[in-house]
Every structure is written in structure tokens, then in C-alpha cells.
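# Using only what follows, build the 3D model:
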Amino acid sequence: MSDAPSAPTPGFLVWRLSMKWRVAVDRALAPLGLTHAQYSLVASLRDMRQAGRKPTQRELADHTGLEALYVSKLARSLEAAGLVERTRDPIDTRAVRLALTDHGMELAVQAIDLAHERFEVLLAPLGGPDADRTREFTRELAQLLEVPVE
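Got it, this is the predicted structure:
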């Protein structure tokens, strides 16, 4: 049996990287009173609003990769903070549609700016957000995310 440490696995490295990024974004957004998970919702809702969409909680869960129950809980807390409106879908009354309030939109823009500043620092080893290495890394991550979970 060898005493040499084994090389980290890709799964371990992805986990560590995701935790590092989550902590970095949590710290960057703390002055706005948002967590990384809340940021995922408000930033996604902003992008969807700009595309003319008002997603259901389920659609937002699928988009963010968060569990639907967690999205529901986050949406309720964001609604209580005056950032999100939750409305019943007129056709499917079981579905809840989400939209940013005007205040939520303002906060989302601020949060996105702060997160992007942090991403510039985190992506510096690859040459920054617009570097070829970053684009290739992004393509590879997207490819891994397309693999279905059984």
C-alpha cells in the first residue's frame, strides 16, 4: 500500500470548484443580502424577462439545476423581500409563475455586476472571461452537464 496521496478525481475537483465559486459569490453578494442560490434565481429571472418569458417554478428549477421544492422556498423568501412576484398560471392552476418586481430587477442588475466582477478574478488563470481557454472550458462543462443522470 502506497503512502502517496492519490490524484484528485474530476468529480472531486468539480465539487471543490463549485464550492469555491459559491463561497466567492456568497461573499460578493452579501452586501446586497443575497445568497448564491437566490442570485441564481434573480439572475435567471432577469435573463428570462429580457427574453420575454415568465417561467414557472418548475421551469426555473430545470434551468438552474436546483430542486423544485428549493426553488419554491427561495421564491417565497424573495417574494417576502419584495423582489419576486408569484402568480398562479391562468391555464394550469397548479403552476406558479415567477417574475421580478421592479425592485428585484434593480437588485438583479447590481448582483449580476458584482458576480461578474468575481468571475473575472476566478477566470483570470484561464485568461479571463473572454479568453479562448475560458470558452473551451465552458464548452466542456456544458458537454458534461448534458450527460443524463440516471
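# Going by C-alpha atoms from here, please, whenever you check contacts or count neighbours.
Fine.
# distance of Q50 from S6?
Distance, Q50 to S6, using Cα to Cα, to the nearest Å: 47 Å.
# neighbour count winner among these two?
Between Q50 and S6, counting by other Cα atoms under 10 Å, Q50 is the more crowded of the two (10 against 7).
# measure that one to Q57 for me?
17 Å.
# Same question for V84.
12 Å.
# likewise G33?
Taken as Cα to Cα, the span from G33 to Q57 is 22 Å.
# one more, for comparison:
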Amino acid sequence: MSAASSSEDATAGFLVWRLSTKWRVAVDRAVAPLGMTHAQYALLASLYGMARTGLRPSQRRLADHTGLEPLYVSKLARALESSGLVTRTRDPDDPRAMQLSLTERGHELTGRAITTVQHLLDQLLEPFGGQDS
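Presented below is the predicted three-dimensional model:
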């Protein structure tokens, strides 16, 4: 079976899965020089965006926002805190919850990562007329 006919026979679910896998791998490669993985980027970039709107999300809210499992977000947040990129503090309204925020270093590194990923997106979408097409 040729590649063309296998693509034609693929289900929509398979194609979405393939696209998301290729995107994750591309982002992993793009942010690796910054010492980051795709999952770390997703968490840090989400925190960056939420902070710009004045939010200081809990780990649970960040998990909901990113689509990552809460236990995985907790593990990532602890590792990012150890790396000096994130601070975790108890939520004053819910002592069981941890609020997350970027450190100054985390903010700077995440800004660089966002720029890197935007360039990647520009490259990938260029054949289709770019992001505004």
C-alpha cells in the first residue's frame, strides 16, 4: 500500500493523532536547546499567558487548561520549581491547593521559548499562507 492510499484510508482520529504527535516532536526539538520539553513548554507557556491576565492558577486549574493529568502537572511543577523556573505556594483560599507562578528566570526563558515556537509555527504554516491565512 502506498503512502498516498494509506493517508486516504486513514480515519480522522488517526490523522489528528498523527498531527498532534508530529507537533509534539517538533516542539520538543525546538525547545530542547532551552533545556525544555514539550510538556514543560505547555505548562510554562500556559502560566505565562495566565499571568498576563492576572491569574495565579492552581496546579489543578493549570492541568485543566493544558489538558495534562493533574498528577503529571504536580510532578512537572515540582521539577520546574527545583530548576528555579516556577514557584509553588499554598493557595490562601484552599490550603490543599498549590498556586503556581513563574520566577523572573522562568518568565524570561518562557518568553524565549514562546518566540521559538512561534517561529516554528510560522515555518510550518508558510506553505498554507502563514498564520493569518
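# For the residue nearest the centre of the second structure, which non-adjacent residue is spatially closest?
What sits nearest the mean C-alpha location of the second structure, by Cα atoms, centre = their mean, is A42, with 1.0 Å. If the residues on either side of it in the chain are set aside, A42 of the second structure comes closest to T66, at 6.7 Å by Cα to Cα, 6 or more residues apart in numbering.
# Show me what the one you found aligns to in the first structure.
Here T66 of the second structure is matched to T64 in the first structure, going by TM-score structural alignment.
# Correct me if wrong: that match contacts S40.
Yes: T64 of the first structure is within contact range of S40, at 6.7 Å (criterion: Cα atoms under 8 Å).
# Tell me who's in contact with the residue nearest to A42 of the second structure.
42-43, 46 (Cα atoms under 8 Å, 6 or more residues apart in numbering).
# which of the residues you listed also appear as contacts in the first structure?
Shared with the first structure under both residues aligned by TM-score structural alignment, their matches' Cα atoms under 8 Å, the contacts from the contacts of T66 of the second structure are 42-43, 46.
# What range does the lengthiest helix in the second structure cover in the first structure?
Secondary structure assigned by DSSP state H gives helix 104-125 as the longest helix of the second structure. With TM-score structural alignment applied, helix 104-125 of the second structure matches the range 102-123 in the first structure.
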